[in-house]
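Participant: generate coordinates for the sequence data below:
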Amino acid sequence: MAVTGLGLITPAGHDTESICKTMSAGRSLAHKDPGLADLPVDISCSVTGFDPVAELGLRLASRLDRFAHLALVAARHAVLDARLDITSRPERVAVVLGVGANSLETYVKEFTRIAPKGATNVSPLALPRSVPSMVAGEVAMDTGARGPNFTVSSACASGTTAIGVARDLLLSGACDVVLTGGCESGRARAYAACFAQMRALSTRTEHPEQACRPFDTDRDGFVLAEGAAVLVLERADHARSRGAHVQAWLRGYGASADAHHPTSPHPQGRGTEQAIRQALTDAGCSPRDIGHINAHGTATRLGDTAEALALLRVFTGAPPAVTSSKSILGHALGAAGAIEAALTVLALQRQEVAPTANLTQQDTGREMDIVAGGPRPVAFDVALSTSCGFGGQNAALVLAAS
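Facilitator: All right, here's what the predicted structure looks like:
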């Protein structure tokens, strides 16, 4: 399937040039977050310079939550980038987005009103603005896409899963084009409190820029983030018929379940390995064809170990050039996989792998070729992007140069 458009709203920027420049610099964007003040972990990676009212207008912006703001603008950018005219056959354009959870900010704000003030004080917009399925509907209303429309949720693999499901829709013939990706604003206080209680977050709050350390021996957890990425995905014949510029090819998709533990990955990374091997088989590739891996790499003790073991088994000896975008952008939860897929497309175009921030020393016996210290020029045609999530959700994509 052809990738013909990209739209990204991330802590690194809102356009591909500024995002690539920031990623190449290799410095974490984590900072003290005033919205998380007084919590055990008060740092995040936030999207800056983003004005939803200016982008969407007051009326639309006021009835939507942050995660939908990000998604709608990313979708607009992607459609513009693809030079896609949805009005010609809107019923053949689908929307499939990944969302890890709902908008906890609105849930907490509205539902805490019930006890002291009564149920009649809850806003009638509380559910429409917050449930995950609504964001796909909002994108459809905003763009005019009238094909299949839904969200998928596979925790922190949601964005990757959505792209895989979108690809399956195209293969089935249900549509010609899909606006697909993921969105999340993980900076809600409830998110921060819950993840801190689970000891999933880095506690290096005095030095936020050093907090997220994927695959480093001194890692202690991830940094919450927000963002959105939307890819325009279409069948090759449709892209050719309208003269679209193909930015990359989605060649393979794999998914699996660890069936192991609610929050911990399989200690040997068996589910991750299974998803990767399925994606490679689906793409008709062997491990030696892969020239770059954008790893899930959250900087949790168990997660990084499991993923490293899986990669080392699939890519016997040593995997190709590996990076973790979360070291710079933080972890945007359900949006992360889509953002990383888009970054993988950009890496293929630029033939350059962005560095992993804060890597000092890898675990002994699990060393991989992790790009660190600065961007690395790499000549490659095929790349892999991996995602994992709570519940043992795993997904992988194989992307190829156009």
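
Participant: from here on, just use CA atoms for contacts and neighbour counts.
Facilitator: OK.

Participant: any idea which element the most centrally placed residue in the chain lies in?
Facilitator: Most central in the chain under C-alpha atoms, centre = their mean is Ala336, positioned 2.0 Å from the mean C-alpha point. Ala336 belongs to helix 336-350 when assigned by DSSP states H and E.

Participant: quick one on the thing from earlier: the residue nearest to the centre of the chain touches Ala155, doesn't it?
Facilitator: No - the criterion here is C-alpha atoms under 8 Å, and Ala336 misses it with Ala155 at 10.1 Å.

Participant: please enumerate the strands of the stretch 151-300 of the chain.
Facilitator: Here the stretch 151-300 of the chain has its strands, by DSSP state E, counting those that start in this stretch, at 177-185, 226-234, 248-257, 292-294.

Participant: same check on the stretch 1-150 of the chain?
Facilitator: Using DSSP E, counting those that start in this stretch, the strands of the stretch 1-150 of the chain run over residues 2-9, 31-32, 43-44, 93-98, 149-152.

Participant: burial of Gln274, as a residue count?
Facilitator: Around Gln274 there are 21 other residues, counting by other C-alpha atoms under 10 Å.

Participant: tell me the buried residues in the longest helix seen in the chain?
Facilitator: If you go by DSSP state H, the chain has its longest helix at helix 66-82. Neighbour counts over helix 66-82 (16 or more other C-alpha atoms under 10 Å) mark 66-79, 81-82 as buried.

Participant: stretch 244-264 too?
Facilitator: Within stretch 244-264, the residues that count as buried by 16+ other C-alpha under 10 Å are 244-258.

Participant: what do you get for stretch 342-353?
Facilitator: Within stretch 342-353, the residues scored as buried using 16+ other C-alpha under 10 Å are 342-349, 351-353.

Participant: ok, now stretch 185-195?
Facilitator: Buried residues in stretch 185-195, counted by 16+ other C-alpha under 10 Å: 185-193, 195.

Participant: list the contacts of the residue nearest to the centre of the chain.
Facilitator: 156-157, 159, 182-183, 227-228 (C-alpha atoms under 8 Å, 6 or more residues apart in numbering).

Participant: and for Ser133?
Facilitator: So Ser133 contacts 150-151 (C-alpha under 8 Å, 6+ apart).

Participant: and this one, please, so the two structures can be compared:
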Amino acid sequence: MKVVVTGLGVVSSAGIGKASFWDSIREGRSGVKTLEGVDTSRLKTRIAGQVTDFDPSALSYSAARNLDRFTQLALKACEEAVEESGLSGDPGRLGVILGTGVGGIGTIDDQQPALHTHQRGPQILHPLTVPKAMFNAAAGHIAIHYGIRGPNFTVSTACSSGASAIGEAVRLIRHGYADAIIAGGTEAPLSYGMFAAWNAMRVMSVRNDDPAAAVRPFSKDRDGLVLSEGAAIVVLEREDLARKRGAPIYAEVTGYGCSNDGVHPTRPSVDGQVAAIRDALRDAGMSVDEVDYINAHGTATTANDVTETKAIKQVLGDRAAKVPMSSIKSMLGHALGASGAIEFVSSCLSLRDGIVPPTVNLHTPDPDCDLDYVPNEAREMPLNAIMSNTFAFGGCNVILTLRKPENTL
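Facilitator: As a prediction, this is how the structure comes out:
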């Protein structure tokens, strides 16, 4: 059974809504800025991919103002995706599967000062702290908003969470458990506690004076990732039902591969990534010669960029040097559990328009990163099949492949 994408929604540091987002990505405009609203005076990193001009009170869901930001971002992206798709059908045959790496961490951080310093302590904690902070809050509220009664769960596989959610949704539809599923990822990790924790790991860029140029995947002078927030939602459906109701179709999701390194919680493994890539290609019935473009994980950390390059070369062999591969994190920053879903949306738009987005800030490639990373400017070219890579702490590797369907938009 074929599964297709009929709606896209995205909220990112580079733009809210897929049109604004895609304009920025195509043109190589960065959404990385000096972080606002968080005291970074004692931190080495003071920049982030922050979503600005977002007003949760404008959401159509009446309860939105009382929710954690990660749920609000998901609702915003979902409104766009569902409206475009025109999703309909038996509520019991519709589902919601989302991914998040840190859930409602903002709510937890907000409550900590009162808990530990106020005279009354626990007695003044907000009574909605648990339902706001729980990881499945976003998926649950989307189901409530749209009256969806089918499968509903949340995936948490760190930075691959959103991609995992899309892959698992495809499996459920293929095997007949649902006709359509709202899937994707959401993350709002820019609270003081979480941002300080990432600073403590010493993996973030310290180019505070030049935020737009801070994220430099595959570059010799890269100095780390930049944390960001955002959400991306896609509507996935059985192809026959989508065509029957005349829904727009962006892509067919052809392959899903997932693996675990089984080696180290934070250090990536070539073998683990290779296994996931091969599983995705096998699931899609796709040869390496059919891959036209790779949307890279590309975090701008030393370990990831080199490992990902090696994995691609091992699977694609001589063809690796001929396949363009770019990282949109160079413009967005790293949105953790939302990143794989955001990159999947970007891949759908690449298929639609025949445009490969650039890896910006790539002027001096790392000698160990010697593939075609589409430096600094987007590239127009025919695209029929794309592979989207997502890797994560905990050794979680997720690969999604998608193909341009017949009679597309």
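
Participant: please state their TM-score.
Facilitator: Remark: TM-score between the superposed chains equals 0.96 [TM-score structural alignment, normalised by the length of the first structure]; 397 aligned residues with a C-alpha RMSD of 1.3 Å.

Participant: TSV please, covering the buried residues of stretch 185-195 of the first structure and showing distance to Cys45 of the first structure.
Facilitator: Formatted as TSV, these follow (distance: C-alpha to C-alpha, whole Å):
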residue	distance to Cys45 of the first structure
Ser185	10
Gly186	9
Arg187	8
Ala188	12
Arg189	14
Ala190	16
Tyr191	14
Ala192	12
Ala193	16
Phe195	15
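
Participant: so where do the helices sit in the stretch 1-150 of the first structure?
Facilitator: 16-25, 52-56, 58-63, 66-82, 104-111, 114-117, 133-143 (DSSP state H, counting those that start in this stretch).

Participant: same check on the stretch 201-350 of the second structure?
Facilitator: Using DSSP H, counting those that start in this stretch, the helices of the stretch 201-350 of the second structure run over 239-244, 270-284, 302-316, 329-332, 339-353.

Participant: of all those helices, which lies closest to Ser60 of the second structure?
Facilitator: Ranking the helices of the stretch 201-350 of the second structure by proximity to Ser60 of the second structure (C-alpha to C-alpha) places helix 339-353 first, at 22.2 Å.

Participant: so where is the closest one in the first structure?
Facilitator: Mapped onto the first structure using TM-score structural alignment, helix 339-353 of the second structure covers residues 336-350.

Participant: how big's the offset between the matching stretch and the second structure?
Facilitator: Compared with the second structure after fitting, stretch 336-350 of the first structure has a mean deviation of 0.3 Å; criterion: mean C-alpha distance after the TM-score superposition for the first structure.

Participant: returning to what we had before: next helix or strand past the helix holding Ala336 of the first structure?
Facilitator: Sequence order places strand 352-353 as the next helix or strand after helix 336-350 of the first structure, per DSSP H and E.

Participant: helices or strands up against that following strand?
Facilitator: Packing partners of strand 352-353 of the first structure (3 or more C-alpha pairs under 8 Å, 6 or more residues apart in numbering; DSSP states H and E): strand 376-377.

Participant: what's next to the strand it packs on, contact-wise?
Facilitator: Residues contacting strand 376-377 of the first structure (C-alpha under 8 Å, 6+ apart): 351-355.

Participant: go with 7 Å
Facilitator: The contact list for strand 376-377 of the first structure, computed with C-alpha atoms under 7 Å, 6 or more residues apart in numbering, reads 351-354.

Participant: next, the mean deviation of that strand compared to the second structure.
Facilitator: Once fitted to the second structure, strand 376-377 of the first structure is off its aligned match by 0.5 Å on average (mean C-alpha distance after the TM-score superposition for the first structure).

Participant: what range does that strand cover in the second structure?
Facilitator: So strand 376-377 of the first structure sits over residues 379-380 in the second structure, by TM-score structural alignment.

Participant: ok, stretch 18-30 of the first structure next?
Facilitator: Counting by TM-score structural alignment, stretch 18-30 of the first structure falls onto residues 20-32 of the second structure.

Participant: distance from the chain centre to that stretch, please.
Facilitator: Offset of stretch 20-32 of the second structure from its chain centre (C-alpha atoms, centre = their mean, to the nearest Å): 15 Å.

Participant: again, but for stretch 275-283 of the second structure
Facilitator: With C-alpha atoms, centre = their mean, you get 19 Å for stretch 275-283 of the second structure.

Participant: okay, buried residues for that stretch please.
Facilitator: Buried residues in stretch 275-283 of the second structure (16+ other C-alpha under 10 Å): 275-281.

Participant: what sits up against it?
Facilitator: Defining contact as C-alpha under 7 Å, 6+ apart, one finds that stretch 275-283 of the second structure is touched by 255-259, 287, 397-401.

Participant: swap in 8 Å and give it another go.
Facilitator: 254-259, 287-288, 315, 397-401.

Participant: after superposition, how close is that stretch to the first structure?
Facilitator: Following the fit onto the first structure, the mean deviation recorded for stretch 275-283 of the second structure is 0.6 Å by mean C-alpha distance after the TM-score superposition for the first structure.

Participant: what residues are up against the aligned partner of Val235 of the second structure in the first structure?
Facilitator: In the first structure, Val235 of the second structure lines up with Val232, judged by TM-score structural alignment. By C-alpha under 8 Å, 6+ apart, the residues touching Val232 of the first structure are 3-6, 78-79, 82, 177-180.
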